[in-house]
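Asker: I'd like to go over a predicted model; first the sequence, then the structure.
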Amino acid sequence: MAQVPQTFFDALAVRTWCSLALTALGRAREEIDAINVYPVADGDTGTNLYLTVESATTAVEAVFAGYETAPAAVRSPSLADAAHAMAHGALIGARGNSGTILAQLLRGMAQVLADEGETSHTDGDGLRLALRHAADSARQAVAHPVEGTVLSVASAAADAAAGTEGDCGTVARAAYRGACAALAATPAQLAVLEHAGVVDAGGRGLVAVLAALVETFTGEAPVFSGGAVHARGAAGSGPGTADCADTPGGADGPAFEVIYLLEAADPAVARLRQRLDALGDSLVVVGGDGLWNVHVHVDDAGAAVEAGVEAGRPYRIRITHFGAGDAHARGGERPVRERVQRAVVAVVPGEGLAGLYTEAGATTVLARPGEPPASGELVEAVRRAHAREVVLLPNDADLRHTAAAAAEQARSEGIRVALIPTRSAVQGIAALAVHEADRRFDEDVVSMTSAAGATRYAEVAVAERQSWTMAGICQAGDVLGLIDGDVAVIGADVTATAESTLDRMLSAGGELVTLVLGDDAPEGIAEHLETRVREAYLAVDTVVYRGGRQGALLLIGVE
C-alpha cells in the first residue's frame, strides 16, 4: 500500500522518514552486509546502519509519546523537537564507520531543519539546504575523506538537489537519482571496490535512506536496481562481497575498532582528533554541543580510550578486535564459520557481569544505566552467537517486548529461539548455571526457565524523586529495597536497607544468596551481608560478584 505523502517537512515528516528508512534498511541489511569489503571486510555495514537509524527512530517516537498527554493545542511536537531527537538518537546509537557518518548526515540536516529563524526550511528550498549542509558536515567529520565512499554519494545527492527547483518530493527525487549515479561510480573511484566488483556499502545504505525520503514526500518508493550493486561484475564476485565507508584499509591495518560517546568541550575534541589521528585511521568524530561520537581503528585500544578520558568523559565504550584470519583480513576470502548447535544470549547491566556471563559461554549485550538495548542490537547478538538454537535472557522486565520482537525477527531468519522471561541478571545467572547444551533443546529451556523462576530477585537503589510506593512515600535520596520489582523497604542507610531486604527475602526460605555489587556500593557491604547470612541462616550459602557500573548499588538473588 502506498505511503500517504507529506507535503512539507514537519515533525510528522521526520517521524515518517525515520520509520520508512528503518524498514528500507531492514530489507537491505543482508545485501549491504554482504558487499562490505572496505575499509575492513567485517560484513556489518548494513547492520550498523540499521542500528543507527533504529536509535534515531526510537528517539523520535519518544518525543511523540511525550506529547500524547499534552493539551490538544500542543498535541504534536515541533519540527525542531523531532529533528533534534532524530539527530541525538542517531548520535548516541551510531555503530561502525558508516553508522557514525550517517549520524553526522542526519545531524547536519537537523541543524538546518530545526533552525527557527526568519526563513522557513520546511519546503524544497529548505531540503536543498539541509542536504548540502549534511554532506559538508559529514565530510568535515572524517579525518581523511576518501572518494568512492558514502561521502561521495552524499555530496552527489546534495549537488543534484541544488540544481532542482520544486517541492520536497521533487528535490528528494533529484537527490536520490544523484545518489544512485554516484553509487554506481564508486568502483571506478576506489580500487578495492573495483577488485571486488561491488559498490560502496555505506553509500548503498544512504541510497536506501534517500529512497525512504522520496517515499515520505511522494507516497511511492523508488525501486533500486540490484544490478547497480555489482557495477563491475568482477569474476567470482557475487552477493557475498562488498564495501564500507571512509578511509583506506590495507592488509596490515589496525587491530581494533574503538567507538565511544564522549562528553567534552570543543577545544578538547580538537586536541583529541589530532591525537587519535596519530594513533590510527578511519577516524570519524561527530556531534557537538558537548556530546560526541568517536570512531577510530587503532592497534592500541587502551591509548584511544585514554585519549578520550583526557578530553572529557567517555562512556558506552565498544572495542572490537579485527581477528586475524577472519573477515577482517582486508580483502581476503571470508572463511565459513560452522554454526554451533546451541548458544545463550544475555543482556547484562554491567561490565563485571558481562565477564561472568562470557566466561560461562554466553554472548552478551551490555545495557548501560538508562540506555536499554534496542531490538536490533539483540537480533545482532543472536546472529553473532552463530548457533542453530539460541536461548535469550533479557534479564529485565522492561525488555520483555524488545526481546520478544528480537526473537521473532531471529526466528524469521531460520534460528530457533527460546525467550526465557528473566527479570533480573541474578535470575539469568541461575538459568545459566543449569544450562546444558548437550541435552534436548526443550528440556534445556524448561530447566533454565525453572531455575530462573525459582530465584527471587531484589535490588538496592537510591530514589531519584519523591514518589508513592507499596512501602509508603519515599523522598529523593532515600535508599530503596525492591523485591521482585516492588519497593519493600525504604531506609536511609544502604547497608541497613540491604540487610532488611535480604531478611525479607530469606523469610520465605532459600538455599543460595547471590550478591552483585555495583561500583557505588559501600565498602564492606558484602562482608556484612555474608556474615548476616552465615549467622542467621545456617544452611544458606552466599556468592558475591562485582557487577561494575550497573545502575543499582546491589543486586540480590535468592534461590
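Answerer: Noted; the coordinates are in hand. Just so it is clear, the structure is predicted and the values come from calculations on it, not from any experiment.

Asker: from here on, contacts and neighbour counts on C-alpha atoms
Answerer: OK.

Asker: does Ala143 touch Val284 like I think?
Answerer: Yes: look at Ala143 against Val284 with Cα atoms under 8 Å: they come within range, at 6.2 Å.

Asker: so the two - more neighbours on which side?
Answerer: Val284 (30 against 19; other Cα atoms under 10 Å).

Asker: past the host helix or strand of that one, which element shows up next along the chain?
Answerer: Per DSSP states H and E: Val284 is located in strand 280-288. The C-terminal neighbour of strand 280-288 among helices and strands, as given by DSSP H and E, is strand 291-298.

Asker: below is an additional structure, to be compared with the one above:
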Amino acid sequence: MMAATASAARRRADSVRSWLALAETTLGNASDRLNAINIFPVADGDTGTNMYQTVRAARLAVDEGGSLTGDEQDLGEVLALAGRAALDQARGNSGTLLAVMLTAMSGSLSGLDRLTAPALAVALERARTAAWAALSDPQEGTMLTVLASAASTAADHLAGLQGLSAAERDGRRVLAEALDAVVAAAWTAVEHTEEQLAPLTEARVVDSGGMGLLLVLDALRASVLDTALDPDLVDGLHGFGPESPHIHEVIDPVAGYELMCSIRLDPLTAATLRFGLNEVGDSVIMSPLHTDPGPDGAVTWRLHAHVTDADEALSMLRSAGSPTNLVLEPLAGSDEASCMSDGRGQDGPAG
C-alpha cells in the first residue's frame, strides 16, 4: 500500500513536470519571436527569454524534487514548489506574472491526484485574481487580459455542466472540452491585444507576454491530454510570420533599470515600499512567495520594478529590508552594463 501511494505521489510530480517541460520547450522555441515583438511596457526585447528562464526554474525545482517522493505530496503541493522556485527566480514583468500564476493555481489543486474541469476553473480564477493584485498598475491588452479570458471561459464552461453528475464533471472528456475552450479563448484574447494597446496597434503586433501565456496554456492542454502541442497555434497572429521584423529594435529605447529581488517584509513595510516604488518607477509587481507569516507578520515577497534612478531604488529597498536574489540591469535605453548581485543584494548600479 505504501509503495502504491508513493508511486501515485511520483505520478503527481511527473504530471506537473510534464506541463512545465512542455512549456519550457515551446517557450524556448518561440523565444526569439516573443522577444522580437516585446515592445510593451518597454521595448527591451526579452519577454520570451524571461518567460523561458522562469518556467525552467519551476521545472528544475520539480526535477530536484526533495520531499516530492513523499507519500503526502499532492498536485497542489508539487505545483506550489514549482511556483515558489519560479517566483524566487522570476525575470521581467512577464516571468514574474507567470510565476504568480503558477503559485496561485497551486492552492486550488491541494488534495487532488489529477486535474479536473472544476479544479481548472478555480485555479485559473485564483491565478487571475493574484496576477491583477500583484501589479500596481494593471493594463488591459496584456497577459492579464489573456489570463482573465481563460479564467472566465473555464468558469462559463463549468456553469454549463449543471446537468451532469459530479463524476461526469470530473471526467477526462469534460476536462478536454474545458482545456480546448480555454486555449481557444486565450488565442482570441491574444489577437485582440493588438487593438487594446496603442503601441501594439501602431506596430501591428500582438502582446508578447499574452502570446507566451497562450503557449503555456497550450502546453497544459497537451500534457494533461497526452497530445502534441498545436503546431498552428500562432497562425494569424501579427508578428509571428517568418518575415516579421524585430519590432523592438526600431522602437525608441527607454532609459532606466529593471530591478528584481526577493525581500522579507511585514505588511506595513511592504505597503510602504510598494508606494515608494510607484513614486519613483513603474511596472511595480509585488507578490508573496508564501502566505505563512512569521511572528512579526513578515513574509518573503518577490519584487519587480522599472526605475530611473537605481541608487534611489536600492536605498529604498535596503531601508525596508535585506534583498536577496537581486538583479539590477539596464533597460534597452541605458548604456551601462548589467549588474547582478551575489544573492545578498550588495551591488549597486554598474558604471
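Answerer: Noted; the coordinates are in hand. Just so it is clear, the model here is predicted, and its values are computed rather than measured.

Asker: and the TM-score between them?
Answerer: Remark: TM-score between the superposed chains equals 0.80 [TM-score structural alignment, normalised by the length of structure 2]; 312 aligned residues with a Cα RMSD of 3.1 Å.

Asker: from the contact counts, what lies against the strand holding Val284 of structure 1?
Answerer: On a contact count with 3 or more Cα pairs under 8 Å, 6 or more residues apart in numbering; DSSP states H and E, strand 280-288 of structure 1 meets helix 96-113, helix 124-141, helix 266-279, strand 291-298.

Asker: now find how far off-centre the first one is within its chain.
Answerer: Put plainly, it is helix 96-113 of structure 1. How far helix 96-113 of structure 1 lies from its chain's middle: 15 Å, per Cα atoms, centre = their mean, to the nearest Å.

Asker: quick one: it aligns where in structure 2?
Answerer: Mapped onto structure 2 using TM-score structural alignment, helix 96-113 of structure 1 spans residues 92-109.

Asker: Val122 of structure 2 - how many residues pack around it?
Answerer: Val122 of structure 2, neighbours per other Cα under 10 Å, totals 18.

Asker: how close does the equivalent of Ser15 of structure 2 over in structure 1 get to Ile319 of structure 1?
Answerer: Aligned counterpart of Ser15 of structure 2 in structure 1: Ala13 (TM-score structural alignment). Between Ala13 of structure 1 and Ile319 of structure 1 the distance is 35 Å, computed by Cα to Cα, to the nearest Å.

Asker: helices of the stretch 51-200 of structure 2, start to end?
Answerer: Along the stretch 51-200 of structure 2, counting by DSSP state H, counting those that start in this stretch, helices occupy 75-88, 92-108, 117-134, 143-159, 166-169, 172-196, 198-203.

Asker: how big is the offset of the first one relative to structure 1?
Answerer: Helix 75-88 of structure 2, aligned to structure 1 and superposed, deviates on average by 1.3 Å (mean Cα distance after the TM-score superposition for structure 1).

Asker: what is that helix packed up against?
Answerer: helix 2-36, helix 47-64, helix 92-108.

Asker: quick check: closest non-adjacent residue to the aligned partner of His306 of structure 2 in structure 1.
Answerer: Aligning on TM-score structural alignment places His306 of structure 2 opposite His297 in structure 1. Of all residues not flanking His297 of structure 1 in the chain, Glu257 sits nearest, at 4.5 Å (Cα to Cα, 6 or more residues apart in numbering).

Asker: you'd agree the one you found is up against Val305?
Answerer: No: here Glu257 of structure 1 does not reach Val305: they are 11.2 Å apart, not a contact under Cα under 8 Å.

Asker: please say which of those two ends up with more neighbours.
Answerer: Legend: neighbour count by other Cα under 10 Å for Glu257 of structure 1 and Val305, higher for Glu257 (25 against 22).

Asker: most tightly packed of the helices and strands packed on strand 280-288 of structure 1?
Answerer: helix 96-113 (a mean of 28; mean count of other Cα atoms under 10 Å).

Asker: between the two ends of stretch 110-119 of structure 2, how far is it?
Answerer: 10 Å.

Asker: can you check stretch 392-410 of structure 1 too?
Answerer: First-to-last residue span, stretch 392-410 of structure 1, Cα to Cα: 11 Å.

Asker: now stretch 381-391 of structure 1
Answerer: Start-to-end, stretch 381-391 of structure 1 (Cα to Cα) is 11 Å.

Asker: what range in structure 2 does it sit on?
Answerer: Stretch 381-391 of structure 1 maps onto no residues of structure 2, going by TM-score structural alignment.

Asker: then stretch 36-56 of structure 1?
Answerer: Residue span in structure 2 matched to stretch 36-56 of structure 1, by TM-score structural alignment: 38-58.
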